[in-house]
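S.K.: With the sequence up front, the predicted model follows.
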Amino acid sequence: SRDDGGMNTQLTGQDSLMSNAALTTFVGRRKELTEARAALSRSRLTTLTGPGGVGKTRLGVEITQRSQRHFKDGTWFVDLGALNRGAPISPAVASALAIPDQSNRTALERVVTFLRDKELLLFLDNCEHVLPGAVEFVHRVLPTAPGVRILTTSREPLNIAGESIYLVPPLGIPSAADEQSDQNLEQFESVAFLVDRARHVIGDFAITPENRRAVIELCGRLDGMPLAIEFAAARLQSMSVTQLLDRLDHRFRLLSRGTRTAQPRHRTLQALIDWSYELCNSEEQLLWQRLTVFPGSFDLDAAEEVCGFGDLNPDLVMNLLDRLVSKSILLAERTGEAVRYRLFMTVREYGAERLVEGAASELRHRHRDCYLRRAETMVSQWCSPRQGEFILRARTERHNSMAALQWSVGTPGELTAATRLAVALRHHWVSDGYLSEGRFWLDRVLGGYDDATASPERGAALWVASWVSLLQGDHEAGAKYLAECRRVATALDDDGLLAHTWHWAGLHNLFTGDLTTAITLYERAVAAHERVGDAGGSLTAQFQLGMAQVFHGDPRIALTTCEHAIQTANKHNELWNRAYALWISGICHWMLGHHEAARIVATEALTIQKHFQDAICTALTIELLSWVAASTRNFPRALELSGAAANVWRGLGTTIGAFGPHIQQISKASANRVQQGLDPEARHSHPYGQRPLSKEEAIAVALTDSPDLSSAGEIDIEPLTRKEWEVAELVARGLTNRQVAQELVVSPRTVDGHVGRILTKLDVTSRMHVASWVEGRRVS
């Protein structure tokens, strides 16, 4: 939502302005652009101030777009208008900058760390209602991130030392004397703006001798305020400029008899919104009021479901939305075939003031129920071809879901619904990387229950909280959540809940290194999920079982597990579990020495991530491709891939070590082999210098053509000497070094040396891996 007129922008993705421009024409403002950009060059914090509707946002967008080439890491837009009054702004900034929420640090800590070495311009729009949070954010960021500059818009300054304040003036207006002159009126910015916007509703609108005086007076009466002119231009669809001026003139004469303490331009805008409101019929006014329940954008279905009740028939909402758009009260934003709507911030505030308390409460209930239903539909239909659609919608509806959660948590009697919503958003927390935020809301709802409460809702919140905390690396908290979940499941005799306690206890043991216990728990969980008909839970437990099996030294068993998971995923046409199962399959093939097969399945997993964008799976799969390159002695490619993976891990705020000691050992061993295999001058090089790669760029690097392993890559056809092969076979039989020495009639010290060289040559870290390699050689 915007507080400024003259702007109808469509910002997609992470709201980066590098590739998105305002949809409407930017008119005039040459002097303001020069002065504001000069202020930005002098100060690391520049605030564009002025009343609502003066055009702060539109000017800020233009400044940001024209400054792109001056910032190595780009220019970024963060709309704070959808935040509740007094809310912290760091989560919104983290979301706009695409900083995944993988760790258990606060959003502010993650943003500060991310920005520390960046050179970028951050545009924070609509700060006035979240000033304390904006001030705290700026105080933390600017001292620690010397390459960052911040541009803000606010109806009042932040009042921070070093802040450069630029008061955005209205558009230039002509005087009465200009009526008789021969000069082109469109040299005045307000007139040019009026003509531009009028042509959106009347294609051939022009200034004529008949309407010249009315145009001059109209722009003067509107004080050159872009939002006021935007509203007025929308009326030209049904009346002439002269008719419009006559009606406005009456409105302003009435207004002038009121208070003299308000600024004239505030009174002008108030008059325009009052008049726009009165020109709406009762149904349009009612919808205007009800639409204020949406903190950000919304779609037609949500508008019909939330606002279509009582005196407003749902069947009327679509036509009423169209009328509000045509009157410039509502903005329509298009992305392909999808259309979403949003209110200007000033317009939303105006409509909200006209809602009576009872109606507001009913709206909040309906709004929450709408997004609860959508979240629970995502859960119930998760194991389906709609996964990508669900995740995209959850990202898009984020502001609405958070507003629904906040209202539910803070409203007596709504704890159960709040819990259901926090639980139903679990795939959003995990797949989109909002782990800290998910943990926050789950802890909030769990804090509302008595410790003795045994309800299905509380039980579900406990296992989801465990999942989230385990992914954060908070293993102790994960175990505590599970212990309580097990107590609740036992009290309820709930088989589905018990299945989840075994499932996530398996993940806890996997991440803490107890693979034998993890395998037992996963096998129990898969069977339990299948008994209660939870296909998605079963699939997730299956690929995680394969992960435990492969690191336990059983790649062939793990491969069978993953093949079954992939077949089941194909049956449901789902991609999330399939991608992870492909990654584990790739590790199995790599451990068996089948490098080309490993590369093929890893590439397939990454191809899925081009569209699904799960950062964890992306980082793990690129790591695997680096191991494959190292094992085939393509050390420069391995370095390139490990560098790409490191970029994704940094973006996640974690490392591969969070996923257990076994995978960390393999990663370290591969990195050591790469360093030993590289030329000395290349060992400390960084493939991408200091420039960070985005997740999409890292995927592109990994998917670029690499040498054909079938010809050049499979160099290690027989890496072991005959004696080393004999030792490896005995190791594969489970003999200790001392037993091998007795079998070969050599000293234990000699066997120790052989085993050390075998581990180095095979690029493995354990005797189990040696056994797997030997078994693979025998089969092949």
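M.R.: Alright, I've got the coordinates.

S.K.: all contacts plus neighbour counts: C-alpha atoms, from now on.
M.R.: Will do.

S.K.: Let me know the helix or strand that Arg342 is in.
M.R.: strand 338-343 (DSSP states H and E).

S.K.: so after that strand, what's the next helix or strand?
M.R.: Next along the chain from strand 338-343, counting by DSSP H and E, comes helix 345-353.

S.K.: Now do that next one against strand 338-343: the angle between them, please.
M.R.: Calculated by axes from the mean of the first three to the mean of the last three Cα atoms, to 10 degrees, helix 345-353 forms an angle of 70 degrees with strand 338-343.

S.K.: another one to put next to it:
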Amino acid sequence: MPRVAKFGSFELIVAQRLLTRHGSHVPVGSRGMEILIALVENHGQVLSRDTLMERGWPGLTVEETNLRFQMSLLRKALGDGQGNQQYIQNVVGRGYCLVAPVDWHESGENAEAADKTARNGGKGIRQSRLPAMPGCFIGRDDDARKLVELVETSRLVSIVATGGMGKTTVALATAHRLADRFEGRVHFFDLSPVVDSSSVAGIISSGLGLPPQGGDILSVVAGHLADAHALLILDNCEHLSEAVVSVCERIVEAAPQVHLLATTREPLRALGEHVFRLAPLAIPGKEEPVTAERALASSAVELFMDRAAAGGHREPLTDRDAKIVVDVCRQLDGIALAIELVASRVSTYGIRGIADLLDERINLHWSGQRSAVPRHQTLGAMIDWSFGLLSDTGKRILVRLAIFDGPFTMKAAQAVVQDAKTGLFEVGSQLAGLVEKSLVFTASTASPVQFKLLETTQSYVSAKLSDDRDYDAVALRHAEYQTARLKDDAVEDAIFGGRDMTGYSSSVAGLRSALNWTYKKPEHRVLFVRLAARAAPVFYGLSQLPDCELWSRRGLEKISEEERGTVLELLLLEGLAVASMFSLGNQHFVQESLDRGMAVAEDLGLLEHQLHLLAGQDILMTRVANFNAMANFTNRNSDIATASGKPQALAMVDWMNGVSSHMAGDQKKAVRFLEQGFRHVPVASDLHVDYFGFDHKIRALIALARASWLMGDTQKARKVAVEAIASADRRQRPVSICIAHIYTATVAIWAGDHDTADVWIDRLLATTDRFSLTPYGNVARGLLGQLRVARGEYRQGIIDLTSAILACQSDTHHVLVSAFQRSLAEGHLANGDDDAARDALQAGIDLSERSGGKYDLAAHFVTAAAIETSTGASPVAWLERAVKVARHQSAHHLEMQALIELAVRAEQAEERRRWRGDLAELTRRFPRGATGGIVESAHALLRTGSA
């Protein structure tokens, strides 16, 4: 009889791994349950953290944070700390202890059941011999609890899921938990080996211990069970559905105290059946930040690491590997068997090696345990079992659905799968049947409903599709369907203006597949070009820049003379230009694409396209640091914007003038233009000013923040910078997020707000890595180098800046290179290398003069003065140049920095009075409440005479 531990209001039945409170089940995960049992069995004793981790994660090396996480969940389940009740105490430096008194006793229910069986002399339904509880039961506690409740209230319950999901495991766990309630009369029948459906009743009769029967065996079984209180488990029913339904309905009618629990890959559709669909194991969501601790809290990853350890892998899960394991579990669709089979190979290939192999294609032939039933020894065998049960039509349709590499609708399936043999109605009917058989899943229940194949099934049927003689016909219908879906004006007119493309997100995999196939088929060149042109805005709108660049370029390679000068060519040119600029850098073909695109747009009289392309020219000139040429584009844009009459276009022209003025060094003019643009489209307006992949409102905000800081309005600069970040976050467009963080980070570094700069640069790096925005990633590393130099981490800062400058020069992305050169010079100077400092600074000054980007030229002169001081020369000439330039540009912050240096270094009293007087006058121009290190130094100098 099982022993029961009672503590507080809780009872723990150790053998069943069951915790109850006042008779109600308290859910506790498998790790937490092992830890709780250890604490209860050793109540009053302190168990070390190592002991508890070995108990919860046998054979695994895990971080202590995993134990703390499980302990937190356990305390929450116990209500520890509520109402002054304490069960578990943390003994600092030693471990944990269960401090509540524990009373051990035998299960009274079991004893009563045993006495009753003895009094009956063993007559009636005999005690069962259930298979043992599975040794690995992870992530299914909640399912077992729900099934216990469902079986108690329902006579016939079916557990439905695809193969390998863990139906048998959950059924056995449920049976063990219900054993006492059915007085031990729980019988398990594995029907997977049964071939003849007429044998089902005989199998059950034999399992119940009845003598061999002739005639109507089912009537004998039903009569024998008439007065019995029992639970029958019918495992693996999908290939015997009709026979199982007959047996179940007869028993339910004849034996009112008998309950049945079936496992099957599709509902039995029996009278009174209650279906319990078993979901995949839990996997962290795609938007959640993945750490080892968070990953191990999900059942899929927990099972993966448990099976990996059982196979000999002993390394702890790191945060970096956690992301890989989560991706692997996601590829395996959370299917327990698939995860177990793949994880068993980790000791051979390593976690990264496993991921690489899966990327190539899931290995359907990796073997599992030799003791497993044949259909569970490989993934291929598992799917073979289900595939073999389909009709010929069902097989043909399932194989053809492999053409969809992602979700698809009923309409898409009918358009692609139907042929002369299989009409639209038949496709719809068969698809519904495949869903019931758990071979196809509903990916979304929104309208229209979307379906998908699991990755494992996809791999299996894809191999069959490639060998299908009708493959080309199916692939052609698929490509034509994808092209037709993108034919509407909403896509063709989207250009790259920020239109919401999320409705097409499920089409990305299908578009890639159709483009790949048509690209390789010369006879379908026209279809390929049309599809590539219509897909470009979709790829860009969904931040799939590598796809946008690749297929736009290939589309232009395949375009015919007749198609040149059409909207198709224009879309491809825009796609190539915008995607290449943001993902590959400012290569020569970006300018060529913009020029050719403008010519086509002018010939076609498409004003909106012209505005986009001129915006692209302006952005390109900014990125390559050709600020002298920017005015030409803004003047031309002004004429087109006026012709369009749109407030967004008029605002964009003002903002482009503002950005150009800011970069050229006229901050007063910059602020005037920028604020004028916000009169056309206020900050709070719902209008979006999206041209050529940029949200120009965000671009204007960051320019306004920088110009405001240079002019001395630190509070406004901070407020506008925060609004730029918030606007980018609201839009959730990667390019806008990048530019917002790049240029607000520069303001934070200027202001000495290193913590804020650190946060913004970290978010920038995460975005560039996630969306393959390599040029912005190089800029981010340059900003990181600037921050490190500002913090005094000179050696690492020099390394970061040197690498970033080379990468930006390779990308022809020069906009911040001059500033990076100055920071590099400051790093070398602090390291005592005056020559390297002078060379780096001179390169920065040369670039500023050559490009016309003189907004921080005064800061270069201040750094030059510091280099002169280091070599024993006078810095005064450089500082006076800095004052002159900054004053001309209304860059009051930079002017203040140079004046402080002059006032401190002045040797003559008359010079000191002059510079202090200029400094005092300048401070009065700063808005009240202006803050920052430079402002505070100026006030300190004026108060005390020293900086």
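M.R.: Happy to help now that I have it. Predicted model, so just to flag it, every value in this text is computed and none were measured.

S.K.: Can you calculate the TM-score here?
M.R.: In this superposition the chains share a TM-score of 0.53, using TM-score structural alignment, normalised by the length of structure 1; 524 aligned residues with a Cα RMSD of 5.6 Å.

S.K.: before we move on, back to that, who's in contact with the strand holding Arg342 of structure 1?
M.R.: 1-2, 291-292, 296-300, 329-334 (Cα atoms under 8 Å, 6 or more residues apart in numbering).

S.K.: now with 7 Å?
M.R.: For strand 338-343 of structure 1, contacts defined as Cα atoms under 7 Å, 6 or more residues apart in numbering pick out Ser1, Gly296, Ser297, Phe298, Asp299, Ile329, Leu330, Leu331, Ala332, Glu333, Arg334.

S.K.: so what's the residue opposite the third one in structure 2 once aligned up against?
M.R.: For Ser297 of structure 1, the aligned position in structure 2 is Pro407, judged by TM-score structural alignment. Contacts for Pro407 of structure 2 (Cα under 7 Å, 6+ apart) come out as Ala443, Gln450, Phe451, Lys452, Ser506.

S.K.: One more: Leu879 of structure 2?
M.R.: Phe861, Val862, Ala865, Ala898, Leu902.

S.K.: And the furthest pair within the residues you listed?
M.R.: Phe861 and Leu902 (12.5 Å; Cα to Cα).

S.K.: Wait, a helix at Glu315 of structure 2?
M.R.: No - counting by DSSP: H, G, I helix; E, B strand; the rest coil, Glu315 of structure 2 falls outside a helix, being coil.

S.K.: before we move on, the earlier item: and which of the contacts of Leu879 of structure 2 is nearest Ala38 of structure 2?
M.R.: Val862 (67.6 Å).

S.K.: so what's the closest one closest to, chain neighbours aside?
M.R.: Leu879 (5.7 Å; Cα to Cα, 6 or more residues apart in numbering).

S.K.: what's the answer for Thr174 of structure 2, then?
M.R.: Once flanking residues are discounted, Thr174 of structure 2 sits nearest to Ala144: 5.2 Å by Cα to Cα, 6+ apart.

S.K.: now that neighbour: how far from Val247 of structure 2?
M.R.: For Ala144 of structure 2, the distance to Val247 of structure 2 (Cα to Cα, to the nearest Å) stands at 25 Å.

S.K.: what comes up buried for the helix or strand hosting Asn628 of structure 2?
M.R.: Using DSSP H and E, Asn628 of structure 2 sits within helix 627-644. Buried residues in helix 627-644 of structure 2, defined by neighbour count with 16 or more other Cα atoms under 10 Å: Phe627, Asn628, Ala629, Met630, Ala631, Phe633, Thr634, Asn637, Ser638, Ile640, Ala641.

S.K.: Just give me the match in structure 1 for the third one.
M.R.: Residue pairing (TM-score structural alignment): Ala629 of structure 2 is matched to Thr517 of structure 1.

S.K.: Enumerate every residue touching the residue nearest the centre of structure 2.
M.R.: When Cα atoms, centre = their mean is applied to structure 2, the residue found nearest the centroid is Lys286 (3.1 Å). With contact set as Cα under 7 Å, 6+ apart, Lys286 of structure 2 has no partners.

S.K.: can you check the one 10 residues further on too?
M.R.: The contact partners of Leu296 of structure 2, taken as Cα under 7 Å, 6+ apart, are Glu302.

S.K.: mind running it again at 10 Å?
M.R.: 62, 66, 69, 283-284, 290, 302-305, 317, 322, 325-326 (Cα atoms under 10 Å, 6 or more residues apart in numbering).

S.K.: thinking again about what came up before, how big is the offset of the helix holding Asn628 of structure 2 relative to structure 1?
M.R.: Helix 627-644 of structure 2, aligned to structure 1 and superposed, deviates on average by 3.8 Å (mean Cα distance after the TM-score superposition for structure 1).

S.K.: Does anything pack onto that helix? Which helices or strands?
M.R.: Under the contact definition 3 or more Cα pairs under 10 Å, 6 or more residues apart in numbering; DSSP states H and E, helix 627-644 of structure 2 sits against helix 607-623, helix 647-664, helix 834-851.

S.K.: what's next to that helix, contact-wise?
M.R.: Contacts for helix 627-644 of structure 2 (Cα under 10 Å, 6+ apart): 607-608, 610-622, 647-657, 659-664, 815, 848, 850-854.
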